[in-house]
Every structure is written in structure tokens, then in C-alpha cells.
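# got a sequence here, can you build the structure:
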Amino acid sequence: MYTKMKKNDRESIVLSIVKKRDEMLRIAEEDGLSSENTIICSQELDNLLNQLNEYTNLST
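Predicted structure coming up:
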């Protein structure tokens, strides 16, 4: 079923992406780029970016 997301949903995803990216950079700086915590955070960021991509595809 096709569900159109609201503008607030997109803004929420973008805000989450910014926060997650900042968190990932902080963790990478503290623990290193290849640390388990950095990789997990990077995967979470990937998921958020995929959500934004899905939203963009629904909007067009």
C-alpha cells in the first residue's frame, strides 16, 4: 500500500541523520574508525539514509 509521508516525517529523518552522523564522528574520534561502536553507528546511519531515500522515491 502506498503511503505518502508528511513533510515533518522528512524533516525528522534529516534531523536524525545529522545527529547520527555527529555521533558517529565523535565515536570514531574516541574509539577509532574500525571500532565495533563506530561500525554499529555507521550501520544505523545507513539505515536512516535508506529511509530518506525511500521517502524521496515516494515523493517523486
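# contacts and neighbour counts: CA atoms only from here.
Fine.
# tell me the centre residue of this protein?
Centroid-nearest residue in the chain: residue 48, 2.8 Å away (criterion: CA atoms, centre = their mean).
# how about this one, so we can line them up?
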Amino acid sequence: MAFNNGQMTTQANWLINIWHTLAFTNGQMTTQANWLISNRHTLAFTNGQLTTRIIHKRIKQI
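The predicted structure is shown next:
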């Protein structure tokens, strides 16, 4: 029993470690996703500004 119990504890610790690693990876992935979304929004905003500027220049030319 003691041997079995020892093995079970090791397995439980191993599962807990994997679970923590997955939770940490998931946290990192979420952060990375937020960073990508922020970048995409910044790019979209910059793109919008550039388009607006081009339209303004064209109106001035007319």
C-alpha cells in the first residue's frame, strides 16, 4: 500500500505540474492574442488615418 500510495502521489504531482504548465501556457497565449489584437487595431487605425489623409489631399487638388 505504501508503495502504491507513493506512486499515486507522484502521479498526482505530475498531473498538477502539467495542469499548471497548461494554465501558464494558456495565460501566455492570451497575452499574445491581446498583443496581436492591439497591433491589428493600431494598424487598422493607422491605415484609417492614412486613407483619410489621402482623401484630404485629393479634395485639395480638386
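# TM value for the aligned chains?
The TM-score (TM-score structural alignment, normalised by the length of the first structure) is 0.43; 29 aligned residues with a CA RMSD of 2.2 Å.
# wait, isn't the residue nearest to the centre of the first structure in contact with residue 16?
Yes: counting by CA atoms under 8 Å, residue 48 of the first structure touches residue 16, with 7.3 Å between them.
# quick one on the thing from earlier: look up the closest residue to the residue nearest to the centre of the first structure, ignoring the ones flanking it.
In this structure, residue 48 of the first structure finds its nearest non-sequential neighbour in residue 17, 6.1 Å apart by CA to CA, 6 or more residues apart in numbering.
# show me the contacts for the one you found.
45, 48, 49 (CA atoms under 8 Å, 6 or more residues apart in numbering).
# which one of the residues you listed is nearest to residue 36 of the first structure?
Nearest to residue 36 of the first structure among these is residue 45, at 14.2 Å by CA to CA.
# wait, that closest one sits on residue 20?
Yes: assessed by CA under 8 Å, residue 45 of the first structure is found in contact with residue 20 at 5.9 Å.
# if we can go back for a sec, and whichever strand or helix holds the residue nearest to the centre of the first structure, which residues are buried?
Assigned by DSSP states H and E, residue 48 of the first structure belongs to helix 36-59. With burial defined by 16 or more other CA atoms under 10 Å, the residues of helix 36-59 of the first structure counted as buried are 38, 39, 41, 42, 44, 45, 48, 49, 51, 52, 55.
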